[in-house]
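Q: sequence and predicted structure, then a few things I'm wondering about:
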Amino acid sequence: MRQARHPRPEEMTLIAMMGALSDPIRVGLVRVLADGRERGWGELRAPVAKSTLSHHLRVLRDAGLTRTRQEGTRCFVELRRDDLTVRFPGLLEAVLEAAHGDDVGAHVGVADDTDHA
């Protein structure tokens, strides 16, 4: 399988960022990934079909918000915090603060041990 393309920081645009952050599911994914941990796609929980979740992850990647890494048949995703901070200083923190305050994306999370019981 071919590697996903990730825009370089200088290729990231404000319009692409704002478009990617215009959906509550995607904001929720950013909130989850804001802890700095790389997550397997299978760990992510959202009230949408797997194909729709995959679409949301692709939108975030294409805008430059996330980096996707494939290992065998598994995909992992992480927030590109450093690149975002360099390209758009303060944007990520403002989005996360507003999302938390307005409870946007709170219905998105990660699998916990009870999901495997």
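A: That came through, no problem.

Q: from here on, just use CA atoms for contacts and neighbour counts.
A: Will do.

Q: quick one: the helices in the protein, in order.
A: With helices called from DSSP state H, the chain shows them at 14-20, 24-33, 50-63, 81-87, 91-102.

Q: helices or strands up against the third one?
A: Contact analysis of helix 50-63 by 3 or more CA pairs under 8 Å, 6 or more residues apart in numbering; DSSP states H and E lists helix 14-20, helix 24-33, strand 66-71 as its packing neighbours.

Q: below is structure B, check it against A:
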Amino acid sequence: MYPSRNHITLSSLFYALSHPTRIMLLLQLIENDEVPYNFLRYTGSKPNLSHHLKILKQTGLTYTRKEGVKRYIILRRNLIDDQFPGLLQIILNNKDNIH
């Protein structure tokens, strides 16, 4: 379901980060680590949100925790920081340059 540490590649992360919506979602997670699905700031449709979250999950950036009927999107910060040091900080430092 989630890629292991050995299957997270820089090219897959670049693919996930190639869309401004996914970067915007990732920024929310960088700032909060865990965000309830229904609290994500997103103005598009639910199917589009699900699509973007699926890509973030498939590339290893996030995982989903279920608690009853609620879903929480969680940044895999430790894994990303260990494998790609500084990547999340670069994204955070450049948040004003997202188009």
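A: Great, that's in hand. If you're wondering where the values come from, they're calculated on a predicted model, not measured in any experiment.

Q: what's the TM-score here?
A: After superposition, the two chains reach a TM-score (TM-score structural alignment, normalised by the length of structure 2) of 0.90; 99 aligned residues with a CA RMSD of 1.4 Å.

Q: run a quick neighbour tally on Val77 of structure 1.
A: Neighbourhood size, Val77 of structure 1 [other CA atoms under 10 Å]: 19.

Q: relative to Lys95 of structure 2, how far out is the alignment partner in structure 2 of it?
A: Matched to structure 2 by TM-score structural alignment, Val77 of structure 1 sits across from Ile73. Ile73 of structure 2 sits at a distance of 20 Å from Lys95 of structure 2 (criterion: CA to CA, to the nearest Å).

Q: quick one: contacts for Ser12 of structure 2?
A: For Ser12 of structure 2, the contact set (CA atoms under 8 Å, 6 or more residues apart in numbering) comprises Thr59.

Q: just give me the match in structure 1 for it.
A: Match for Ser12 of structure 2 (TM-score structural alignment): Ala16.

Q: do Glu34 of structure 2 as well
A: Aligned counterpart of Glu34 of structure 2 in structure 1: Glu38 (TM-score structural alignment).

Q: which non-adjacent residue is nearest the residue nearest the centre of structure 2?
A: Centroid-nearest residue in structure 2: Leu26, 4.1 Å away (criterion: CA atoms, centre = their mean). Leaving aside its sequence neighbours, Leu26 of structure 2 sits nearest to Leu75 (CA to CA, 6 or more residues apart in numbering; 7.7 Å).

Q: for His52 of structure 2, same thing?
A: Arg22 (5.9 Å).

Q: re the thing from before, which one, of the helices of structure 1, ends up nearest to Gly109 of structure 1?
A: Smallest distance to Gly109 of structure 1 across the helices of structure 1 (CA to CA): 6.1 Å, for helix 24-33.

Q: between that closest one and strand 66-71, how many degrees?
A: Taking axes from the mean of the first three to the mean of the last three CA atoms, to 10 degrees, one finds that helix 24-33 of structure 1 is oriented at 70 degrees with respect to strand 66-71.

Q: which positions within helix 24-33 of structure 1 qualify as buried?
A: Going by neighbour count (16 or more other CA atoms under 10 Å), the buried part of helix 24-33 of structure 1 is Pro24, Ile25, Arg26, Val27, Gly28, Leu29, Val30, Arg31, Val32, Leu33.
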